[in-house]
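Novice: no FASTA, just this:
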């Protein structure tokens, strides 16, 4: 008898094909979105598309915003604007040179500015809950890298 998956589990299939370091990926689901990855020339690419590492960092900003929107709704607060600046520090000694060690980012720094009607107390709860519930944030924090995640609240000037 087959085991029935949990009703809350949503699969995220991706199909990819490529040559060299260039790849074309298609996200499963109804949208069938197509995207591409490449690498810097120093890593064997032509820099014709974002590196997978940029997508990884971009996924962190996007997932925080999606999660934050869900959390804001749950808390009854409004967010009118999001701004993210993220930097990942990658020591390429393992990745490129084959040295012993961890090929992960050494450090990732997140700076988020959120325009909101939340009070300071609500904002602290909001930030904590986003960090707890965001799947990509959890992947980064549980990976063992230094994760510097700082969020700033700005008083909302317009409504959505």
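Specialist: Received the coordinates, thanks. No experiment lies behind these values; they were computed from the predicted model shown. Numbering: from 1, shown residues only.

Novice: Every contact and neighbour count from this point should use C-alpha atoms.
Specialist: Will do.

Novice: Please name every helix or strand in contact with whichever strand or helix holds residue 151.
Specialist: According to DSSP states H and E, residue 151 maps onto strand 146-155. Packing partners of strand 146-155 (3 or more Cα pairs under 8 Å, 6 or more residues apart in numbering; DSSP states H and E): strand 107-116, helix 120-133.

Novice: Give me the buried positions along the first one.
Specialist: Yep, that's strand 107-116 we're talking about. 107, 108, 110, 111, 112, 113, 114, 115, 116 (16 or more other Cα atoms under 10 Å).

Novice: Let me see the contact set for the spatially most central residue of the chain.
Specialist: Residue closest to the average C-alpha location in the chain (Cα atoms, centre = their mean): residue 60, at 1.3 Å. Contacts of residue 60 were listed using Cα atoms under 8 Å, 6 or more residues apart in numbering, and they are 136, 137.

Novice: got another, please set it beside the one above:
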């Protein structure tokens, strides 16, 4: 087994009132995390779990690029669609109800001439190595993942 090669990832946040938080990461402009009005927020930004779904898409995109290069997998484009289901009772503290996603549906749509078996091979490797995918999976969330080409 190879020696550990650890990196530290950081962020900071500042409460902006109500349910809104400004998040800073590295030297990028801060971004707003908020809740929709229906949950008491001002809807000035995506909520935390929407960012998790966005992180799943972007992390998968990065891993596809890395692994496609390793496997000589050619593609001209890739798009992502996902949704997750939460039981709001978990957020309200109801005993025995998890506050995180119950399930996540995830579609990865390629523009490629590669075969379905090559797409499946790439899918298996990405799902094995993608940090955000594994964070969600290891939390016990059921992930329904479909990868296909158009």
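Specialist: The structure has been received and is ready for your questions. Only a predicted model underlies this, so the values are computations on that prediction, with no experimental measurement involved.

Novice: on that earlier part again, right, and the helices and strands packed on strand 146-155 of structure 1 - which one's nearest residue 22 of structure 1?
Specialist: With Cα to Cα as the measure, strand 107-116 is the member of these nearest residue 22 of structure 1 (25.0 Å).

Novice: which residues in structure 2 does the closest one align to?
Specialist: Mapped onto structure 2 with TM-score structural alignment as the criterion, strand 107-116 of structure 1 occupies residues 103-112.

Novice: Which residue of structure 2 sits opposite residue 76 of structure 1 in the alignment?
Specialist: In structure 2, residue 76 of structure 1 lands on residue 72 (TM-score structural alignment).

Novice: Name the SS class of residue 15 of structure 1, please.
Specialist: strand (DSSP: H, G, I helix; E, B strand; the rest coil).

Novice: still on that earlier bit, count of neighbours near the match of residue 76 of structure 1?
Specialist: Counted with other Cα atoms under 10 Å, residues neighbouring residue 72 of structure 2 total 8.

Novice: ok, residue 150 of structure 1 to residue 25 of structure 1 distance?
Specialist: According to Cα to Cα, to the nearest Å, residue 150 of structure 1 and residue 25 of structure 1 sit 32 Å apart.

Novice: what's the spacing between stretch 45-58 of structure 1 and its chain's center?
Specialist: Offset of stretch 45-58 of structure 1 from its chain centre (Cα atoms, centre = their mean, to the nearest Å): 13 Å.

Novice: Also stretch 138-145 of structure 2?
Specialist: Offset of stretch 138-145 of structure 2 from its chain centre (Cα atoms, centre = their mean): 11 Å.

Novice: and for that stretch, what span of structure 1 is it aligned with?
Specialist: Using TM-score structural alignment, stretch 138-145 of structure 2 pairs with 142-149 in structure 1.

Novice: buried residues in the matching stretch?
Specialist: By neighbour count on 16+ other Cα under 10 Å, the buried set for stretch 142-149 of structure 1 is residue 147.

Novice: Could you do stretch 20-33 of structure 1 as well?
Specialist: Those would be 22, 23, 25, 26, for stretch 20-33 of structure 1 by 16+ other Cα under 10 Å.

Novice: List just the nearest of these to residue 11 of structure 1.
Specialist: Comparing the buried residues of stretch 20-33 of structure 1 against residue 11 of structure 1 with Cα to Cα places residue 26 closest, at 14.1 Å.

Novice: Please identify the residue in structure 2 that aligns with that closest one.
Specialist: Aligned partner of residue 26 of structure 1 by TM-score structural alignment: residue 24.

Novice: OK, contacts around that match?
Specialist: Contacts for residue 24 of structure 2 were tallied using Cα under 8 Å, 6+ apart; they are 11, 12, 13, 30, 31.

Novice: tell me the contacts of the third one?
Specialist: Just to be clear, that refers to residue 13 of structure 2. Contacts of residue 13 of structure 2 (Cα under 8 Å, 6+ apart): 21, 22, 23, 24.

Novice: next one: the first one
Specialist: Under the criterion of Cα under 8 Å, 6+ apart, the neighbours of residue 11 of structure 2 are 23, 24, 25, 26.

Novice: and residue 44 of structure 2, how many residues sit next to it?
Specialist: 15.

Novice: Residue 140 of structure 1 now?
Specialist: Neighbours of residue 140 of structure 1 under the rule other Cα under 10 Å: 19.
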